[in-house]
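# dropping the sequence and predicted coords here.
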Amino acid sequence: MIAYGPELRRLMSAILRDETQAQEAFSLFAECLLKGLPEFRWESSFRTWSQRIARNVCFKLLNAPAARHRHVSLSAISAISAISAPRRSTTSPWRRSTVKDRFRALCQRLDPEQQKLLMLRVDQKLPWPEVVRAMSDSNESMTAEEQARRAAALRQQFQRLKAQLRTLAIEEGLIAL
């Protein structure tokens, strides 16, 4: 888990879009991982299995009634905004750029499933069979034929997603024709 910890934190932050919630989700993930370890059947890699647990924890937090119905008073909002300082980036200065930030903003417009597909394939460079396992919702094992069919569908979805991002980038002026 130590080797995949930062990767899983990024995944959870991308899904939840809130660092405080991502910290809470990561601690819940660690609990679920330890409790579920005896049930791990090695039908996928440990990395894929842990990503699925992380994703499920995030979706449980997002769908929890408390998360959906937060009520905050105006006085609490003004108190928080007065106290909070501007957030500093942990990214090294030579890795930061306005183009990267603008491209990340384009990616934020995508739905969470599309973001997850991008992150698994581009950021983490997972092979398609691992992407299929990470993206599937069921815990049942797939036949090789079902997995190949799902991988082909995800590859097509990925191609459409790249075309969509290219169109958005051209509209935003990030890419010249």
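Cool, the structure landed.

# switch to C-alpha atoms for all contacts and neighbour counts from now on
OK.

# which other helices and strands contact the lengthiest helix in the chain?
If you go by DSSP state H, the chain has its longest helix at helix 144-172. Counting contacts by 3 or more C-alpha pairs under 8 Å, 6 or more residues apart in numbering; DSSP states H and E, helix 144-172 is packed against helix 98-108, helix 112-118, helix 128-135.

# what about the residue sitting furthest away from the middle of the chain, distance to residue 67?
What lies farthest from the middle of the chain is residue 75; by C-alpha atoms, centre = their mean that is 32.6 Å. Here residue 75 is placed at a distance of 20 Å from residue 67 (C-alpha to C-alpha, to the nearest Å).

# try residue 37
Taking C-alpha to C-alpha, one finds residue 37 at 28 Å from residue 67.

# structure B:
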Amino acid sequence: MEARKRDDLESEARILCERGDFEGAATVALKAYGAEVYTFLGARHQDRGEQDDVFAQFAEALWKSLPSFAWMSSLRTFVYAVARRTSLYHRREAHRRRQREAPLDGGSVVSRVAAAIRSATTPLERSEVKSRIAELRAELPEEDQELLVLRVDRQLSWLELAEVLRGEDEAPLEGEALKREAARLRKRFQLVKDALRERARREGLIPEDDDR
């Protein structure tokens, strides 16, 4: 998505939030970032049914979280943070989830947008799974896969990554602490990238002199 269009959508969502129209703001956020978040969740939840469940929960969580969003970061960063927390919550509470949570209202605007995004994203996902590079990435530890997806595929900045990947119980990072965590993630990313590139070279997937 072009930066100008993204800025316009984020401005629209913020105006809707200021008006108290959080369903409208969630709908704008889903239309802007829902497809990429759905693919991100697919990397964390290999089962398609589970991926769909988590995405539906994410859509509801996003809707409910917007009233407390202080706009200290971009909407995109906030969306990914909500998606990651939802994924972690799903895994931790899977055995009790159905008893505790009601499903997202099938008649709501947010629900319909989420369902449309799941349907539209499926063909793209199927083609990506066939790639051997994607298979190699899938063999990495989950935290390394997550870092690659958010940095390479979603192009989040290092500061945005530091915000999205902080622990659930950790306070928001600011100032020098945020910069230090961003630098740590950058070093970790380079190590993961180098290891993945070396494996790809050994399998003949990229030329020996490819330093990308």
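Good, I have the coordinates. Bear in mind the structure is a predicted one, so any value in this text is a computation, not a measurement.

# give the contact list for whichever residue in structure 1 pairs up with residue 72 of structure 2.
The equivalent of residue 72 of structure 2 in structure 1 is residue 43 (alignment by TM-score structural alignment). Shown in contact with residue 43 of structure 1 (C-alpha atoms under 8 Å, 6 or more residues apart in numbering): residue 141.

# so which helix or strand takes in residue 43 of structure 1?
For residue 43 of structure 1, there is no enclosing helix or strand under DSSP states H and E.

# so how far is residue 115 of structure 1 from it?
25 Å.

# do residue 40 of structure 1 as well
27 Å.

# so for these two, which residue has more residues nearby?
Higher neighbour count among residue 40 of structure 1 and residue 115: residue 115, with 17 against 13, using other C-alpha atoms under 10 Å.

# what does stretch 136-151 of structure 1 contact?
Residues contacting stretch 136-151 of structure 1 (C-alpha under 8 Å, 6+ apart): 43, 128-129, 131-132.

# aligned partner of residue 61 of structure 2 in structure 1?
In structure 1, residue 61 of structure 2 lands on residue 32 (TM-score structural alignment).

# ugh, wrong one, I meant residue 89 of structure 2
Correspondence of residue 89 of structure 2 to structure 1, assessed by TM-score structural alignment: residue 60.

# could you say which helix or strand holds its match?
Going by DSSP H and E, residue 60 of structure 1 is part of helix 46-63.

# burial count for residue 103 of structure 1?
16.

# over to residue 171 of structure 2?
By the criterion of other C-alpha under 10 Å, residue 171 of structure 2 has 9 neighbours.

# list the contacts of residue 127 of structure 1.
Residues in contact with residue 127 of structure 1 (C-alpha under 8 Å, 6+ apart) are residue 121.

# change it to 10 Å
Shown in contact with residue 127 of structure 1 (C-alpha atoms under 10 Å, 6 or more residues apart in numbering): 120-121, 151.

# and of these, the nearest to residue 25 of structure 1?
residue 120 (18.9 Å; C-alpha to C-alpha).

# the closest one -> structure 2?
Mapped onto structure 2 by TM-score structural alignment, residue 120 of structure 1 lines up with residue 150.

# that match and residue 164 touch, don't they?
Yes - shown here, residue 150 of structure 2 and residue 164 form a contact pair, counting by C-alpha atoms under 10 Å, at 9.3 Å.

# how close does the counterpart of residue 103 of structure 1 in structure 2 get to residue 154 of structure 2?
Counting by TM-score structural alignment, residue 103 of structure 1 corresponds to residue 133 in structure 2. Distance of residue 133 of structure 2 to residue 154 of structure 2, computed by C-alpha to C-alpha: 17 Å.
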